[in-house]
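In: coords below, sequence missing:
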């Protein structure tokens, strides 16, 4: 595997099974209030392979007309996003090492055939704050590279209960999900993977 840029940390096995189950229940409540939807890529309108929603005062969205952005309401229902569950705020305090709380938690649901191409998380105004990622459900193959799209990349597996922190020198590192490994977890009844990413948007 390629050497990770400074500030990128993979912290495996941080959530035991009861903690994972509790988070899944919290996310189900979020989804009941802010349903999963299929986002579109800017310009082309091509649907992404993940379904997503958010919680927090802001949520990350994308569509054909207006592109990548944060906004305070669900793009389909028009309602404000539900609040970030306390358990996720506790994880931010433990692992982000940042004095201000997250404003957004992006919820991505990956079916077993879903992918996420290499990208940077750069729509935030506060790039000093890290992005905190939590994996639930089936294992994925996570790819991470450098600050340029054509920099060398390396891949490693993320299992249910793993945490990744993307900050410091590596805050704008390109990263993505190459594949999902079906039936590697029994956490989600119908399979798939949930990825939660906590972000601070404003300075």
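Out: Received it, and whenever you're ready, just let me know what you need. This structure is a prediction, so every number in the text was calculated from the model and none was measured. Numbering: from 1, shown residues only.

In: use CA for all of it now, contacts and neighbours both
Out: Will do.

In: So which bits of stretch 8-26 are buried?
Out: By neighbour count on 16 or more other C-alpha atoms under 10 Å, the buried set for stretch 8-26 is 8-10, 15, 20-21, 23-24, 26.

In: Could you grab the helix/strand/coil label for residue 90?
Out: Following DSSP: H, G, I helix; E, B strand; the rest coil, we place residue 90 in the helix state.

In: Tabulate the buried residues of stretch 8-26 (a markdown table), appending secondary structure and distance to residue 196.
Out: Output for those, formatted as a markdown table (DSSP: H, G, I helix; E, B strand; the rest coil; distance: C-alpha to C-alpha, whole Å):
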| residue | secondary structure | distance to residue 196 |
| --- | --- | --- |
| 8 | strand | 16 |
| 9 | strand | 16 |
| 10 | strand | 15 |
| 15 | coil | 13 |
| 20 | helix | 12 |
| 21 | helix | 14 |
| 23 | helix | 10 |
| 24 | helix | 11 |
| 26 | helix | 12 |
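
In: Next up, a structure to set beside the first:
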């Protein structure tokens, strides 16, 4: 069974306007009548593409990004995926879910996050170099007996925590989207296997198979 790490949630009908709030909310359910689910799947599928994902991953703290990813989290629960992938009229739903799975798999997300991770690393390197430069100036201007104290202070200082947090959030979102992709893939494969078995049983019983 695939276990998905759970990010925070906003109401599903929040306006389309930025993922990774660490505050825990009760996640609303998107369930009920099939047309309700279908509309949300159609909306989300249309907004799942590399350009949009790249924009959202670059702005994880924005309300637009949070709303975007939380709508995905709210819709793509195991029960909702199964409901959409089964029954009459499921073909377009399966196509949309397959599209989402392909966009969120690890290989696809890597193409988006790799340059962003590199930028975080470069920004952090520059921040450390700036702090080292300040340390060198301080040590040159300080009395000799203060040098060790300044060096120890530097070693214990937290440098650019916002950059490290941003990198952590980016990696956490990458992991979560990959987990969603795996969940969708596994359920679709299960549905296909069940359908194939039903067809084989119908053939063995002499029923007409379309």
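Out: Structure received. Remember, predicted model here, so these are calculated numbers, not experimental data.

In: so what number do they get for TM-score?
Out: Overlay of the two chains. TM-score (TM-score structural alignment, normalised by the length of structure 1): 0.22; 82 aligned residues with a C-alpha RMSD of 6.0 Å.

In: circling back: check the buried residues of stretch 8-26 of structure 1 against residue 178 of structure 1 and report the nearest one.
Out: The nearest member of the buried residues of stretch 8-26 of structure 1 to residue 178 of structure 1, counting by C-alpha to C-alpha, is residue 10 at 16.7 Å.

In: Pretty sure that closest one sits against residue 165.
Out: Yes. Here residue 10 of structure 1 lies in contact with residue 165, judged by C-alpha atoms under 8 Å, at a distance of 6.7 Å.

In: I'd guess residue 87 of structure 1 is in a helix, am I close?
Out: Yes. Counting by three-state DSSP, residue 87 of structure 1 is part of a helix.

In: quick one: the closest residue to it other than its chain neighbours from residue 136 of structure 1, how far?
Out: Nearest non-adjacent residue to residue 87 of structure 1, counting by C-alpha to C-alpha, 6 or more residues apart in numbering: residue 23, 7.3 Å away. To residue 136 of structure 1, residue 23 of structure 1 is 9 Å away according to C-alpha to C-alpha, to the nearest Å.

In: And for residue 25 of structure 1?
Out: 12 Å.

In: if we can go back for a sec, export the buried residues of stretch 8-26 of structure 1 as TSV, with columns for distance to residue 93 of structure 1.
Out: Output for the buried residues of stretch 8-26 of structure 1, formatted as TSV (distance: C-alpha to C-alpha, whole Å):
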residue	distance to residue 93 of structure 1
8	17
9	15
10	17
15	15
20	18
21	20
23	16
24	20
26	18
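
In: Might you report the residue contacts of residue 178 of structure 1?
Out: Counting by C-alpha atoms under 8 Å, 6 or more residues apart in numbering, residue 178 of structure 1 touches 115-117, 140-143.

In: Now a ChimeraX select for only the buried ones of the residues you listed.
Out: The ChimeraX command for the buried members of those (criterion: 16+ other C-alpha under 10 Å) is given here:
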select :115,116,140,141,142,143
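
In: just the contacts of residue 178 of structure 1 now: which is nearest residue 94 of structure 1?
Out: Nearest to residue 94 of structure 1 out of the contacts of residue 178 of structure 1 is residue 142 (C-alpha to C-alpha; 22.5 Å).

In: correct me, but that closest one touches residue 163?
Out: No. Contact between residue 142 of structure 1 and residue 163 fails when scored by C-alpha under 8 Å: they sit 11.9 Å apart.

In: re the thing from before, reformat the contacts of residue 178 of structure 1 as CSV; add secondary structure and distance to residue 175 of structure 1.
Out: Formatted as CSV, the contacts of residue 178 of structure 1 follow (three-state DSSP; distance: C-alpha to C-alpha, whole Å):
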residue, secondary structure, distance to residue 175 of structure 1
115, coil, 12
116, strand, 9
117, strand, 8
140, strand, 13
141, strand, 11
142, strand, 7
143, strand, 5
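
In: farthest pair in the contacts of residue 178 of structure 1?
Out: Maximum pairwise distance among the contacts of residue 178 of structure 1 (C-alpha to C-alpha): 13.2 Å, between 117 and 140.
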